[in-house]
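# Sequence isn't available, so here's the structure alone:
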């Protein structure tokens, strides 16, 4: 069976040879560099102990320096699975999610046609380069010089010029023996509707050749010299060689530079890429006049795990970033993501490099925001969340977004990151101090300053002592840290995850994290200066704390440390169970009848909570303790009731 042209190229683009080979070998972590796709292992084709088998993920090939076996993902499957060529193709196509093509008796003719079209585009590259040096290209040369492109840059990117004459290119290329139909098929010429003589597709334009990952010229981009041109930039039309949604400008050189450790930068246009490369950022690519497509995103991830999207800071650039967030979410997987570098408004990379230099660009790239921040920014920026309904609407939007992420573990981490940002937004900063790095920048949008506890706060459930288990635990933790400030550094990460119900206690958490106090008296003074003295005093007056040994009598830092370790563990386990139950009950809508996975999830969460609370859930006989079994039984009953309710709708 003959395969259509481009099918094998697409298959190789979609598959990572590291994943294919990784099913049969154990990588040598000392020699391998996963970030660069440079992997080493003992050879699967002959017995050895040294890691002489090399896989280059970016080039898609393997080679053994011992037995000299070499090939690509297809030949590897053939040799390791004892398959024929078409069997290996079918197996890999299923893995890549590609439909096997129907038998095509004309595949050989199509392959021959593609070779002729590639020859036509290559001849056109030489023609356009030559025209840039003629008198007709003087204005184009002046423009390029004004943009800062020297002779070396023009040569490197093979920049040329299409003269304004209607048939200049067509006549010159046919005179060299290129068939008229091949020029039309390659998108270099068009035939008028009236059947007249073909005319050039590019006229009076600066020409940028577009090459694929293998270095073939597949099409062109042209910038108009005339100010009144209908399109400032024009790409080749779709041809058997050129699909602008599946190609990237500067693909091959950028892939090589990214393999050497340079960050992959995705800019908006040809001139941005050229400016970045000229400034030393050689792993730069651009989509071809359209928004980034799914195929282009996959091509980027083949080059680098975290491409940096460099966009203008204007409204159009922000909209493009947000569209890309939506495109990327269902395609994310562990280790594959995007970062966003939003440039100052009104500047593209070319403008920024000319105005402030390479160091300014590098600083912006190093500060690029992760995708989760862009998602949060889109859902919160410019909005006010001063009511439960608005906050609930925000929660609903965020849940819908992260539900599109296919990997369960990655989805959970996104949920945790967004929960941290949400707590930071809705918790007021402590009075008199600026926002803390990583949390306060978002929180400051919701609150101007921390509020002094009001009478309503002192008369609330928190002040009266009628608290839930988690609230009681939080007050014990805060009181202990107020008496033993030296332990704050030890439990800072745990303290960051506390989420008190009362704003006054949230402000106290912030103060504890930011404090430099060395003893309880100094901390009490800081509380007074921050307007939290009443909050600090209220901790001492709570009935369940007045009899706590580590808070009365002689100080005992070791007992306090043990107490905090236990209380934090109980708090985190309780919160995790609540979150798991909420998520699991939402999943009931999609749960199939008889599906036991949800039950196992809840049982695991229950037992984790019980271990934190009592130190042991499973008895010596291997049975679950009575209270844990009762809670599990109750969860089973709740699940059955919800399933019955769902079926009866």
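All right, it came through fine. All figures in this text were calculated on a predicted structure; none of them were measured in a lab. Numbers count the residues shown, from 1 in each chain.

# going forward, measure contacts between C-alpha atoms and count neighbours the same way
Noted.

# ok, residue 213 - contacts?
Contact analysis of residue 213 by Cα atoms under 8 Å, 6 or more residues apart in numbering lists 251-252, 255.

# so how far is residue 419 from the residue nearest in space to the middle of the chain?
Relative to the mean C-alpha position of the chain, the nearest C-alpha, by Cα atoms, centre = their mean, is the one of residue 337, at 2.3 Å. If you measure residue 337 against residue 419 using Cα to Cα, to the nearest Å, the figure is 19 Å.

# buried sites along stretch 311-328?
By neighbour count, with 16 or more other Cα atoms under 10 Å as the criterion, the buried positions of stretch 311-328 are 311-313, 317-318, 320-322, 324-325, 328.

# now it: how far from the chain's centre is it?
Centre-to-centre, stretch 311-328 and its host chain are 14 Å apart (Cα atoms, centre = their mean, to the nearest Å).

# Can you give me the buried ones in stretch 79-94?
By neighbour count with 16+ other Cα under 10 Å, stretch 79-94 contains the buried residues 83, 88-90, 92-93.

# Please convert those residues to JSON lines, extending it with distance to residue 459.
Listed next are the buried residues of stretch 79-94 as JSON lines, based on distance: Cα to Cα, whole Å:
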{"residue": "83", "distance to residue 459": "77"}
{"residue": "88", "distance to residue 459": "73"}
{"residue": "89", "distance to residue 459": "73"}
{"residue": "90", "distance to residue 459": "71"}
{"residue": "92", "distance to residue 459": "67"}
{"residue": "93", "distance to residue 459": "67"}
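
# Okay, and which of the residues you listed map to strands?
Within the buried residues of stretch 79-94, no residue falls in strands by DSSP state E.

# dump the residue contacts of residue 156.
No contacts exist for residue 156 under Cα under 8 Å, 6+ apart.

# do you know how far it is from residue 406?
Residue 156 is 41 Å from residue 406, where distance means Cα to Cα.

# how far out from the middle of the chain is stretch 167-183?
Relative to the mean C-alpha coordinate of its chain, stretch 167-183 is positioned 46 Å out (Cα atoms, centre = their mean).

# before we move on, back to that, can you tell me which of the buried residues of stretch 311-328 is nearest residue 38?
Using Cα to Cα, residue 328 is the member of the buried residues of stretch 311-328 that sits closest to residue 38, with 25.4 Å.

# Check which helices and strands the helix or strand where the closest one lies sits against.
Following DSSP states H and E, the helix or strand that holds residue 328 is helix 315-328. Contact partners of helix 315-328 among helices and strands, from 3 or more Cα pairs under 8 Å, 6 or more residues apart in numbering; DSSP states H and E: helix 294-303, strand 308-311, strand 339-342, helix 371-380.

# Could you tell me the angle between it and helix 371-380?
Interaxial angle, helix 315-328 versus helix 371-380 (axes from the mean of the first three to the mean of the last three Cα atoms, to 10 degrees): 120 degrees.

# what comes into contact with helix 315-328?
Helix 315-328 is contacted from outside by 291-294, 297, 309, 311-312, 337, 340, 342, 371, 374-375, 378, using Cα under 8 Å, 6+ apart.

# One more to weigh against that first structure:
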């Protein structure tokens, strides 16, 4: 709404900033000179002992010499009451007795109608509160007491009761209220059969719903009849009430959040009341619907990171997942959600009653970010043991991340999911697959404890020299990526497939994947695992003489070196896996098919491990002068083709 010129000046001239601020602070009598409008107090915006907050009442400005907060009466109300600009204007205009100009006569009529309806709703609140003390409401009082609500708490929350017969319609019309206005307020409805209007709320405990300014705009009613199909029932859409744009306990929660309390979003009225009574005063609830876009925007106006605390049952989890889909396109920097999931079968009210407020505080403190719940939704209870299933996971997550409009947040979400994906699949790679490996995990000494001749055969075939050679190649690959970080994104898939046996190599591999494409991988590695491992890696002689390390920064040399090293490592490890599979198939008497496979794989592994001067006829020269056998050359060409394809796909997007 636009305000006419001069209105704000008139508003400021009618107000005393000292009076507005004086409601929130205690003036320091030693430093202040009230006669001159020179006022000092401890700052309401930060914790301090000295009086560094200064108000110049004559000029209408304040300034804090500690935190540098400054402004006028409007900004002070905005910041201390946690309200928007127009709401601050309305608060101050009411205080100054200055009516806010209406835009046109029709707007004035609507405002007058709203004022009438609000007055009717306030009368209804008082009527229902009185009804709670009557004999008809005995069962309702017993229910509230059983839920742990004392009479004082019932008064604080203005809880009432709607009798089954002769309710609010008869009461209000008996006081001269136009029946049409009672219907427009949502308290009564026209009969479909042409009879007299009837009360919408009958035989229900009544919870008043107030807007951010504390005005009664609707009701929520809980049925006392356990067999009633609608356990909870809200006011219909009216000129006052839009349930998709309203929050239960909006005003008090906004004020509490402005004082530093975490904003919690619960599921229903009783959860809000239980949490607030337990000290979590910045708690709200949507009104009978899943959280809407408009409600999310309201929440973000109150706090940057609301905590969604939904029930721990399947319905609560489904509601949390729906919130994610609504929130993703709306995310902005510094504006997100966290989730505190209740134990299965408990809501916040149950948890506080059974385990106390401290248990709820622990859940709030441990609330997880939205990206983690998104990952949980797509992965929990599912098996990703095939490329197709992993591809389906990637597609589902990619579609969700692409919903995010903010490019910076979209990038960070992609990186976070990449980290979670790496953690999931690297854990699967390192998980024990065979009996001897399970023994190693449990006893740290598999081969000594393993007495099977099959395992002995496998170990003699694989040999120790091959593992040593793999270790050397891994070192060259990691050093090349670290010294030439800009090429690392091209080899992400190849690096993910490497199964490093050395723990230091594993840590470096994980760090490179986490910081893929970063300008300074060395600093990232030092920060995560220390400087010594990196110095040891780069100081190894076979690493130091590698062209891609010696000539760091030559991207073409780095790419060719990496492609060849990955190809040789892939060829060798592929043959090694064939041997492992063949050995696992050996039980009792070996059949001819398995022994043939074992012999072929063993011969291929032997070729993969030969020196560059052996059997040169079976080798050809690689791009940077190294000899490569046919399997290695095939892996090399395949890797280069894959990189070229991925780059082309990226450009087309």
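Nice, I can see it. None of the values given here were measured: they were computed from a predicted structure.

# sorry, back to before: farthest pair in the buried residues of stretch 311-328 of structure 1?
Maximum pairwise distance in the buried residues of stretch 311-328 of structure 1, criterion Cα to Cα, is 20.1 Å, between 313 and 328.

# And stretch 240-254 of structure 1, what's buried?
Across stretch 240-254 of structure 1, burial judged by 16+ other Cα under 10 Å covers 240-242, 244-254.

# tell me the contacts of residue 212 of structure 1?
Applying Cα under 8 Å, 6+ apart, one finds that residue 212 of structure 1 lies in contact with 218, 247-248, 251-252.

# Just put those residues in a markdown table and tack on distance to residue 30 of structure 1 and secondary structure.
As requested, the contacts of residue 212 of structure 1 are exported to a markdown table (distance: Cα to Cα, whole Å; DSSP: H, G, I helix; E, B strand; the rest coil):
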| residue | distance to residue 30 of structure 1 | secondary structure |
| --- | --- | --- |
| 218 | 40 | strand |
| 247 | 35 | coil |
| 248 | 33 | coil |
| 251 | 30 | helix |
| 252 | 28 | helix |
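
# what's the closest of those residues to residue 557 of structure 1?
Distance from residue 557 of structure 1 was checked for each of those by Cα to Cα. The minimum falls on residue 251, at 60.3 Å.

# Please look at the closest one and residue 282 and confirm they touch.
No. With contact defined as Cα atoms under 8 Å, residue 251 of structure 1 does not reach residue 282; the gap is 10.6 Å.

# What's the local residue count around the residue nearest to residue 216 of structure 1 when sequence neighbours are not counted?
If you skip the residues right next to it in sequence, residue 216 of structure 1 has residue 118 as its closest partner in space, 7.0 Å away by Cα to Cα, 6 or more residues apart in numbering. Neighbourhood size, residue 118 of structure 1 [other Cα atoms under 10 Å]: 20.

# which ones are touching residue 118 of structure 1?
Counting by Cα under 8 Å, 6+ apart, residue 118 of structure 1 makes contact with 186, 216-218, 241.

# and those, which two are the farthest apart?
Counting by Cα to Cα, the most remote pair of those is 186 and 216, 12.6 Å apart.

# Of the helices and strands packed on helix 315-328 of structure 1, flag the one that's most buried.
Stretch with highest mean neighbour count among these: strand 308-311 (a mean of 25; mean count of other Cα atoms under 10 Å).

# Can you name every helix or strand that it contacts?
If you count contacts as 3+ Cα pairs under 8 Å, 6+ apart, strand 308-311 of structure 1 packs onto strand 265-266, helix 315-328, strand 339-342.

# Switch those over to JSON lines; also include distance to residue 74 of structure 1.
Conversion of those to JSON lines gives the following (distance: least, Cα to Cα, whole Å):
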{"stretch": "strand 265-266", "distance to residue 74 of structure 1": "30"}
{"stretch": "helix 315-328", "distance to residue 74 of structure 1": "28"}
{"stretch": "strand 339-342", "distance to residue 74 of structure 1": "33"}
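
# still on that earlier bit, and the helices and strands packed on helix 315-328 of structure 1 as JSON lines, adding distance to residue 263 of structure 1?
Listed next are these as JSON lines, based on distance: least, Cα to Cα, whole Å:
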{"stretch": "helix 294-303", "distance to residue 263 of structure 1": "10"}
{"stretch": "strand 308-311", "distance to residue 263 of structure 1": "7"}
{"stretch": "strand 339-342", "distance to residue 263 of structure 1": "11"}
{"stretch": "helix 371-380", "distance to residue 263 of structure 1": "16"}
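
# among these, which is nearest residue 135 of structure 1?
In terms of Cα to Cα, the element of these nearest to residue 135 of structure 1 is strand 308-311, at 36.3 Å.

# Have a look at how far, on average, that closest one is from structure 2.
Here strand 308-311 of structure 1, set against structure 2 after superposition, deviates by a mean of 0.7 Å using mean Cα distance after the TM-score superposition for structure 1.

# For residue 352 of structure 1, see how far away residue 17 of structure 1 is.
Using Cα to Cα, which is the criterion applied here, residue 17 of structure 1 is 38 Å from residue 352 of structure 1.

# Neighbour count for the two, which is higher?
residue 17 (23 against 18).

# contacting residues around the more buried one?
Contacts of residue 17 of structure 1 were listed using Cα under 8 Å, 6+ apart, and they are 55, 57, 60-61, 72-73.

# what do you get for residue 126 of structure 2?
By Cα under 8 Å, 6+ apart, the contact set of residue 126 of structure 2 is empty.

# change it to 10 Å
Contacts for residue 126 of structure 2 were tallied using Cα atoms under 10 Å, 6 or more residues apart in numbering; they are 158-160.

# Among those residues, which one sits closest to residue 576 of structure 2?
Nearest to residue 576 of structure 2 among the contacts of residue 126 of structure 2, with distances taken as Cα to Cα, is residue 159, at 73.1 Å.

# Could you count how many residues lie near the closest one?
Counted with other Cα under 10 Å, the neighbours of residue 159 of structure 2 add up to 21.

# Give me the nearest residue to it, chain neighbours excluded.
On the basis of Cα to Cα, 6+ apart, the spatially nearest residue to residue 159 of structure 2 that is not a chain neighbour turns out to be residue 207, at 5.2 Å.

# The one you found - that's part of a strand, no?
Yes. With the criterion set as DSSP: H, G, I helix; E, B strand; the rest coil, the secondary structure at residue 207 of structure 2 is a strand.

# Check whether it really touches residue 287, as I assumed.
No. Applying Cα atoms under 10 Å, one finds residue 207 of structure 2 not in contact with residue 287, separated by 11.3 Å.

# Good, wrapping up.
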